[in-house]
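*Asks:* coordinates for the following, if possible.
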Amino acid sequence: MKEKILKELYVRQGEYISGEELSEKFQVSRTAIWKHMNKLKKEGYTIETTHKKGYRLIETSDKIIIDALKLQLRTKEIGQEILLFDSVDSTNNYSKKIAKDAIHGTVVIGEEQTGGRGRLGRNWSSPKGEGIWMSIILKPSIPPTEGMKMTQIAAASVCKAIREAAGVEGYIKWPNDIVVGGKKVCGILTEMAGELNKIDYLIVGIGINVNNQSFPEEFKDIATSLTIEKGKKIDRKTLIACILKEFETLYQHYIDRRTLDETLEIIRLYSAVLGKTVRIIKGEQELKGRVLEINDEGLLKVQLEDGKEELLVSGEVSIRSEKGYI
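*Replies:* Below you'll find the model as predicted:
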């Protein structure tokens, strides 16, 4: 009942709704409505109560609530099913456990991750209530060789959403990081299961430092958050909704037309590496080269120090600037 009342307050945010109207709509007493309003206030929601006018939602808690998120979302497939956990070891790990039976577009969100992971098995700090830690389960009818293009779609979606919903100038460090002010603010981890010619499922994990105020010693020189860069708190629900809407648009364009043109337009526009000289790390091997272009397949074309040109495939390299992390 409390969630239904909150949903009604969201739909008519800024307007007064009388206790009598809510009582009739949900077939409960006005006393019950009053009790639920008090519970919402204790959870951090600012609800104004005025005699003869009723209740009005002024300001929302930053706590992620599925009904409230879906009100902002309004997508056709991505996020139609949302699973939210107060704590989870890793949203990607949980997604893999349920992927076989989950519907396409299911989103798994954790308020915190106790075992968050990045690429190459690296740890990812995921404190409670501060960031966005989520995974999207996809079941596309595409060849497995095309699967890693989901990373490109996710990177473009997150970067565009950060710019539009948070007002922060993010850039894409090919293939799977978003950076702000030269420091990492988001990492994307795409994992796939399937057979030689068939994908069973794809999981796109997205971790964003949103309202983090500090970082562990090992990350403080290379990581930042949106709130640190913006100078004020960012609404996580709005940002999640914006990311999922952008993702659905770019994903559907790719599925319908089998082209990444819309995605790559965003990636090239906000690239952190195009035209720059970078260090390319392949396992224990390290090379230096200048980034020439991102081709129509989303591959990075670089010119190495010896003059040779090479195409880099998503997932096979880590890129650093000449002086350190981009």
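*Asks:* contacts and neighbour counts: CA atoms only from here.
*Replies:* OK.
*Asks:* which strand of the protein spans the most residues?
*Replies:* Longest strand in the chain by number of residues (criterion: DSSP state E): strand 183-195.
*Asks:* now the second one, please; I'll put the structures next to each other:
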Amino acid sequence: MAVTLQSETRKQLLEAFTGAGDEFISGQKISELLGCTRTAVWKHIEDLRNEGYELEAVRRKGYRITKKPNKISSNEIQLGLQTKVMGRNVQFHEKVTSTQRVAHTLAHEGVKEGTIVLAEEQTEGRGRLNRSWFSPEGTGIWMSLIVRPNIPPQQAPQLTLLTAVAVAQGIEELTHLSPKIKWPNDILVNGKKVVGVLTELQAEPECIHSVIIGVGINVNQQTSDFPEGIDKTATSLAIETGNKLNRAELIQHILLKFEKLYFEYLKHGFLFVKLLWESYAVSIGKNIVVTTLNETKKGEALGITDEGVLMMKDEMDNIHYIHSADISIM
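*Replies:* You can find the predicted model right below:
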């Protein structure tokens, strides 16, 4: 109970500072807000400083936050979050094997829609086809989002494309970069990968119980942080912008974009998502190589169907419909 009360008090204090913007809040006002003594206010301020917040204290004016730590936490995500559902329940961990594993357990236990699982570090992060995903401590966004859409299981891959659009929009809005999407789940900046999306189901043949959407974003890594080999194909938003980003703020942007797209999709279907996805697509009109478990094909990427399936025209003008594969641009 004491931990819960302390967390709630911290949240109240941070909300007050966020609402005040650049204005000072007097110690007396904080005392009244939190229902505590001035001595207790001083202790809460010191606790914030110990967490990495920089606060200015001016006699007869009070306190204000001048700089927030670039940390991911429940408070940092929810302060200023504009969504109604997505991200309203945050499960934060310093280190996990993978956020997908944690999210699968929570989804099975019936946690509410919109719950996100976040970690500062993953030891066994993974992408599509069980490939490993390099996810070191304190540099990226390693996140899984739980949703419970009332759609047939065969439509679930559309949520991968919807998520890619939401992430691309969030990155574009915050950084002014020009992200591109490579079917089905990679987001590129200047030709290098910054984001991967992994969608997994808990479902029966006719019914989805939950969809767990994993998102890995390279945010603040420098080139030297990537293992040899990965640095040739991957980049980070910090490398591309020249500045470190506030990861919590980026998560807020992405969750808001996702929520708007998700509920519109449930109401009106996939067509508008398809059009948005194609506006970001890097491969349409390009010659590509498609690699499946059984074969390799070459041809021109034409776009995606109304169901989200990739269409490719080979040199004999035959149209191939690609449901699951890796693609590379020739």
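*Asks:* circling back to that earlier point, with structure 2 superposed, average distance for the longest strand of structure 1?
*Replies:* Following the fit onto structure 2, the mean deviation recorded for strand 183-195 of structure 1 is 0.6 Å by mean C-alpha distance after the TM-score superposition for structure 1.
*Asks:* could you point out which element follows that strand?
*Replies:* strand 198-208 (DSSP states H and E).
*Asks:* so which elements touch that following strand?
*Replies:* helix 91-98, strand 132-138, helix 149-161, strand 183-195 (3 or more C-alpha pairs under 8 Å, 6 or more residues apart in numbering; DSSP states H and E).
*Asks:* so for Tyr270 of structure 1, which of those sits nearest?
*Replies:* helix 149-161 (7.9 Å; C-alpha to C-alpha).
*Asks:* mind giving me the packing neighbours of the closest one?
*Replies:* Counting by 3+ C-alpha pairs under 8 Å, 6+ apart, helix 149-161 of structure 1 packs on strand 171-173, strand 177-180, strand 183-195, strand 198-208, helix 236-257, helix 261-269.
*Asks:* right, so these: which one is the most enclosed?
*Replies:* strand 171-173 (a mean of 28; mean count of other C-alpha atoms under 10 Å).
*Asks:* quick revisit: how far off centre is the longest strand of structure 1?
*Replies:* 11 Å (C-alpha atoms, centre = their mean, to the nearest Å).
*Asks:* would you list the helices and strands packed on strand 198-208 of structure 1 in TSV and tack on distance to Gly14 of structure 1?
*Replies:* Listed next are these as TSV, based on distance: least, C-alpha to C-alpha, whole Å:
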stretch	distance to Gly14 of structure 1
helix 91-98	34
strand 132-138	26
helix 149-161	25
strand 183-195	33
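*Asks:* for His253 of structure 2, list the residues it contacts.
*Replies:* His253 of structure 2 sits next to 170-171, 173-174 when contact means C-alpha atoms under 8 Å, 6 or more residues apart in numbering.
*Asks:* just the buried residues out of the residues you listed, in ChimeraX syntax.
*Replies:* The buried residues among the contacts of His253 of structure 2 can be selected in ChimeraX (16 or more other C-alpha atoms under 10 Å) with this line:
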select :170,171
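*Asks:* kindly provide the distance from Ile58 of structure 1 to Tyr16 of structure 1.
*Replies:* 10 Å (C-alpha to C-alpha, to the nearest Å).
*Asks:* Ala32 of structure 1 maps to what in structure 2?
*Replies:* Ala32 of structure 1 maps onto Ala40 in structure 2 when the alignment is built from TM-score structural alignment.
*Asks:* one more: Lys198 of structure 1?
*Replies:* Using TM-score structural alignment as the criterion, Lys198 of structure 1 maps onto Cys207 of structure 2.
*Asks:* and for Ser321 of structure 1?
*Replies:* Using TM-score structural alignment, Ser321 of structure 1 lines up with Ile329 in structure 2.
*Asks:* excluding chain neighbours, what is closest to that match?
*Replies:* Ile288 (4.4 Å; C-alpha to C-alpha, 6 or more residues apart in numbering).
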